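[1] The sequence isn't on hand, but the structure is:
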């Protein structure tokens, strides 16, 4: 196959299928927002957008299902920098940009991302949306860094291409993926997981009435200071588990306590950036797997960490698409194998260091969610940011707040519940 035609990964095929079934679907739209203090050079920003577009092939590809699912790299123009009328406040500018960027992205026509800006007094707000088929959590910091590098080059009178890293070819990246999928041990783990998930009970949320979701998903935001992160590192050293396992184990305990559930599944995004040369590449380098949590895995502390570590070691490389059983003879649709997600984003902070300007990244709720609730941890200076994003028509805000509160309590060093 020519290098400009690259087969889609399982995860990309999922996003493409969802898009083709409903082009107005927003569950795969990744939204980024920065508030800028100072005089933003909009012409320089437009040039920077074009430079980032040209560097990253996933942003200039068409994602098509026929005749075979591929990403076709095209020589398409970068998205224009869209400008909104002046807004009365920063909050109004953020809301206006959110509404603007909540439109369709026609990925089959190489319409993959958009960038817009709005002024609010002495501030400017930059908004960006990228389709998940070409993007992942790690890509946020890559895009921010490259956008700032290109912008700063322009305002200094330099060609941005001369200061940016060489382009990363999509075909080269796909070869990494093919090698991973060819692992012969994957088949055995896949069959083991299918058996493990065969009798999972349906997830039932606490019965408190939920709210209408006319405005889309809501988000609970918690800032966790440096001592929390230091405590997680200590727990990791004491248990011999990695930090992700510690964080997932304490989340499983908090989720069980908040919901009363003792047997449930959680979806977990797993990075596919197994090689360092992918660290500076924008793209969808992730897969989703599913883990069933019950018994000792809900205990937290050392016992919970040990149980969760054993479970996740057998599931982490098995994409959830491989675990979906065939539909039953009744023809009734099967329930999803998970309705919640948990992720620890291991990328660097999404900073946009523009020369002579102060910028602040604003973490917003997702434009839409394909499931009920999504809990994420993000690096923030020396600490962590915890977000619990949920559909209020399915999950009561009080339930989401209880999950966030119990989880925060288990992670804080002053508590004993999460200590190993």
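    All right, it came through fine. Keep in mind that this is a model prediction, so the values were computed, not measured. Residues are numbered from 1 along each chain as shown.
[2] switch to C-alpha atoms for all contacts and neighbour counts from now on
    Will do.
[3] any idea what sits nearest residue 38, other than its immediate chain neighbours?
    Once flanking residues are discounted, residue 38 sits nearest to residue 357: 5.4 Å by CA to CA, 6 or more residues apart in numbering.
[4] now do residue 273
    That would be residue 285: by CA to CA, 6+ apart, it lies 6.0 Å from residue 273.
[5] list the contacts for that neighbour?
    With contact taken as CA atoms under 8 Å, 6 or more residues apart in numbering, residue 285 is in contact with 135, 136, 271, 272, 273.
[6] okay, pairing it with this:
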């Protein structure tokens, strides 16, 4: 096991600085929280699971890092040991929403003290569900897969009666664009987003301020698209020489435009900011970037969205807060640049052997409002698309979520129909 030395201090990354600032503006905001879920199928030994959870927390510096001001800047200080309470025991069969209510609260996290996570376990007849409440400053979607991989490794050792010691995974030092590259990227975004419009509020309702969004509860609507829809999405993506993400984003843009009458607005989307050497690292290693929605009603919408996505990719190295500063032209309380968010989880969810049990992650929705309206789509192993649309409970979007979910499904079908092969010609019979 790697020897630990004195606490290491590094400058926080751009995204970590954003989450730190968010805590100062709206303390204990659900928008800054994540609740991960890992399923363990088979007979689980509670003591071995507790030991495995402790081992994973010791392995990953992200789960034992404090964020403080030092020398006038936000820094991350890696602690020798994690600051966390023992795993919470939940009633058998506890569902995600009930686990969120039990784990997430105003006193769950203290990022200045390094208390950035807490676990809970809920047994049932077929195994155990592990819930991990984490502050977003230390965790992203792919971190859930890393966490499950290491939890399975540690549990397998503990189940065999061995010490579940895992080598320490040091956090990577933040890498940000140099000054000259920053200037070029800022110019790129000013040009790409010049004249872009805000997304209209449905029914001309009041536009929520950013502080109200951060503190709001969530309304949501869940739906699913069968595997045939995913197959059609992939066929349309092949026809347009792009990824299925683009087809899904185009359908979302069309649905938003149909409900609001909006045009030329932007949709924010998280993109992976992990290097090849960070594949096994816990942390918030993403950047949320805007994609400008082009003309969506006419044929060829997917190709036009794909062109916008390419422009976004070219500028994705600039942190989100700097994109906002470069492109924002009018100050206001409302979210700048984009008011809608789209996230697509398409990564492979591996089933990990862990002694007598097998572990795998479960797709989970956001637990806080990160935009005025947000859509998450997850590809399940059987090709089903799990879709969750969410909005603040007090906003104009909350009552429109069922309509938005239906509109998204409808637009997916219309876009996919563009790739359908033409009907075969039937030879005419004799006159």
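    The structure has been received and is ready for your questions. Everything quoted here is computed from the prediction, not taken from an experiment.
[7] quick one: TM-score?
    Once superposed, the chains reach a TM-score of 0.83 (TM-score structural alignment, normalised by the length of structure 1), with 404 aligned residues with a CA RMSD of 3.6 Å.
[8] Next one: the residue nearest to residue 38 of structure 1 from residue 152 of structure 1, what distance?
    Remark: distance between residue 357 of structure 1 and residue 152 of structure 1 (CA to CA, to the nearest Å) = 11 Å.
[9] between the two, who's got more neighbours?
    Neighbours were counted for residue 357 of structure 1 and for residue 152 using other CA atoms under 10 Å; residue 152 has more, 22 against 12.
[10] Map that one across to structure 2 for me.
    Under the alignment (TM-score structural alignment), residue 152 of structure 1 pairs with residue 156 of structure 2.
[11] With residue 31 of structure 1 instead?
    In structure 2, residue 31 of structure 1 lands on residue 35 (TM-score structural alignment).
[12] is it true that its match lies in a strand?
    Yes: counting by DSSP: H, G, I helix; E, B strand; the rest coil, residue 35 of structure 2 is found in a strand.
[13] show me where the stretch 151-300 of structure 1 has helices.
    For the stretch 151-300 of structure 1, helices defined by DSSP state H, counting those that start in this stretch occupy the ranges 170-181, 185-196, 226-239, 243-259.
[14] Give me the neighbour count for residue 180 of structure 2.
    Counted with other CA under 10 Å, residue 180 of structure 2 comes out at 8.
[15] Could you do residue 77 of structure 1 as well?
    Neighbour number of residue 77 of structure 1 under other CA under 10 Å is 12.
[16] Could you grab the helix/strand/coil label for it?
    Quick answer, by three-state DSSP: residue 77 of structure 1 is coil.
[17] per the alignment, it corresponds to what in structure 2?
    Checking TM-score structural alignment: residue 77 of structure 1 goes with residue 82.
[18] so who does the closest residue to that match other than its chain neighbours touch?
    In this structure, residue 82 of structure 2 finds its nearest non-sequential neighbour in residue 64, 4.3 Å apart by CA to CA, 6+ apart. With contact set as CA under 8 Å, 6+ apart, residue 64 of structure 2 has these partners: 57, 58, 78, 79, 80, 81, 82, 83, 114, 115, 116.
[19] Please identify which of the helices of the stretch 151-300 of structure 1 is closest to residue 203 of structure 1.
    Residue 203 of structure 1 lies closest, by CA to CA, to one member of those: helix 243-259, at 9.7 Å.
[20] what's in contact with the closest one?
    205-206, 232-233, 235-236, 261-262, 293, 297-301, 304-305, 308-309, 312, 342, 344, 399, 402-403, 406-407, 410-411, 418.
[21] Looking at these, which are in strands?
    Among the contacts of helix 243-259 of structure 1, DSSP state E puts 293, 342, 344 in strands.
[22] residue boundaries of the helices in the stretch 301-431 of structure 2?
    Counting by DSSP H, counting those that start in this stretch, the helices of the stretch 301-431 of structure 2 are 301-314, 320-327, 401-417.
[23] From the contact counts, what lies against the longest one?
    Under the contact definition 3 or more CA pairs under 8 Å, 6 or more residues apart in numbering; DSSP states H and E, helix 401-417 of structure 2 sits against strand 218-225, helix 227-240, helix 244-260, strand 385-392.
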